[in-house]
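> only geometry, no sequence info:
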């Protein structure tokens, strides 16, 4: 069985960094991703996908990612549920990231941005490009790191 998701979008706001009672870092952020197709009015719709990163990857995301910045997240889809204050069961679908690429700057930042190509998390470990697999062969987001031509009108925020 396979549960793998790869997302490429822009952050809707700065990541939120919290710590569990045991001191484990967890960062949450949302990626805005345009759909390829248009609706009946000819407009593109946008999906807002929540992403969760843990441990050192969470701290790196909180440090380097900012609202409007383009990022790629790779991980697994998780569905969890809880009871809200009214006693209703609430389901939450999110991506639990084990790799996040910091691709470009947002509004007001340099267009080159910060590339987090070497940061990956396997239960809290940080690895860099020197001791991981060949990133250009296995990384779907690797490339020349040139900015993607996108106008501000295409952004949902």
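Arrived safely. Note that this is a predicted model, so its numbers are computed, not measured.
> switch to C-alpha atoms for all contacts and neighbour counts from now on
OK.
> just checking, residue 48 touches residue 31?
Yes. Applying Cα atoms under 8 Å, one finds residue 48 in contact with residue 31, separated by 5.6 Å.
> show me which of these two is the more surrounded one.
The neighbour count for residue 48 versus residue 31, taken as other Cα atoms under 10 Å, is higher for residue 31 (25 against 16).
> wait, is the more buried one part of a strand?
Yes. Residue 31 forms part of a strand when assessed by DSSP: H, G, I helix; E, B strand; the rest coil.
> try this one next to it:
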């Protein structure tokens, strides 16, 4: 069996950090992921996918992700259900993230903010020296 999801999209709002009664950090956020095709009006539609992160990853996401940031998420799809106040069963589908990559902060007046200008980025100003021999392709 295989349950593996990779998504790239932008956050629709800042992540919401909370803690379980036993003290485990959990963060929820929504990722807007554009579809690969346009609708009849020539516009791209987007899917709004709920993302869930746990423990240290949850705290890192809450501290460094903000609304509009382009983000890659790798994880698995999870479906759960509960009965609401009216007694109806409600199904929830979400992605439980194992890996989150911060790709790009949101654009500011049409200009992309560079990593050096983004002081909330823990790797701001860092460069990686990778030789061609280290690349897998």
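Now that the structure is in, tell me what you want to look at. What you see is a predicted model, and the numbers here were worked out from it, not measured in a lab.
> for structure 1, what's the longest strand?
Longest strand of structure 1, by residue count under DSSP state E: strand 89-104.
> from residue 136 of structure 1, how far off is residue 95 of structure 1?
As judged by Cα to Cα, to the nearest Å, residue 95 of structure 1 and residue 136 of structure 1 stand 23 Å apart.
> the more surrounded of the two?
residue 95 (23 against 10).
> who's in contact with the more buried one?
By Cα atoms under 8 Å, 6 or more residues apart in numbering, the residues touching residue 95 of structure 1 are 5, 49-52, 74-78.
> cutoff 7 Å now
Contacts for residue 95 of structure 1 (Cα atoms under 7 Å, 6 or more residues apart in numbering) come out as 50-52, 75-78.
> cool, and residue 26 of structure 1?
So residue 26 of structure 1 contacts 17-19, 52-55, 58 (Cα under 7 Å, 6+ apart).
> output those residues in a markdown table, with secondary structure appended to each entry.
What follows is the contacts of residue 26 of structure 1, written out as a markdown table (three-state DSSP):
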| residue | secondary structure |
| --- | --- |
| 17 | strand |
| 18 | strand |
| 19 | strand |
| 52 | strand |
| 53 | strand |
| 54 | strand |
| 55 | helix |
| 58 | helix |
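> run a quick neighbour tally on the equivalent of residue 82 of structure 2 over in structure 1.
Under the alignment defined by TM-score structural alignment, residue 82 of structure 2 is paired with residue 82 of structure 1. Around residue 82 of structure 1 sit 11 other residues, with neighbours defined as other Cα under 10 Å.
> what does residue 109 of structure 1 give?
So residue 109 of structure 1, with other Cα under 10 Å, has 12 neighbours.
> so where does it fall, helix or strand?
Counting by DSSP states H and E, no helix or strand carries residue 109 of structure 1.
> for residue 62 of structure 1, same thing?
Assessed by DSSP H and E, residue 62 of structure 1 sits inside helix 55-64.
> show me what counts as buried in that helix.
55-62, 64 (16 or more other Cα atoms under 10 Å).
> for residue 37 of structure 2, which residues are in contact?
residue 44.
> relative to strand 89-104, how tilted is the helix or strand hosting it?
Using DSSP H and E, residue 37 of structure 2 falls within strand 25-38. Inter-element angle recorded for strand 25-38 of structure 2 and strand 89-104: 80 degrees (by axes from the mean of the first three to the mean of the last three Cα atoms, to 10 degrees).
> surely residue 27 of structure 2 and residue 53 touch.
Yes. Contact criterion Cα atoms under 7 Å: residue 27 of structure 2 and residue 53 qualify, at 5.2 Å.
> what sits against the counterpart of residue 73 of structure 1 in structure 2?
Aligned by TM-score structural alignment, residue 73 of structure 1 pairs with residue 73 of structure 2. If a contact means Cα under 7 Å, 6+ apart, then residue 73 of structure 2 has 6-8, 97, 99-101 as its contacts.
> again, 6 Å this time
For residue 73 of structure 2, the contact set (Cα atoms under 6 Å, 6 or more residues apart in numbering) comprises 6-7, 99-100.
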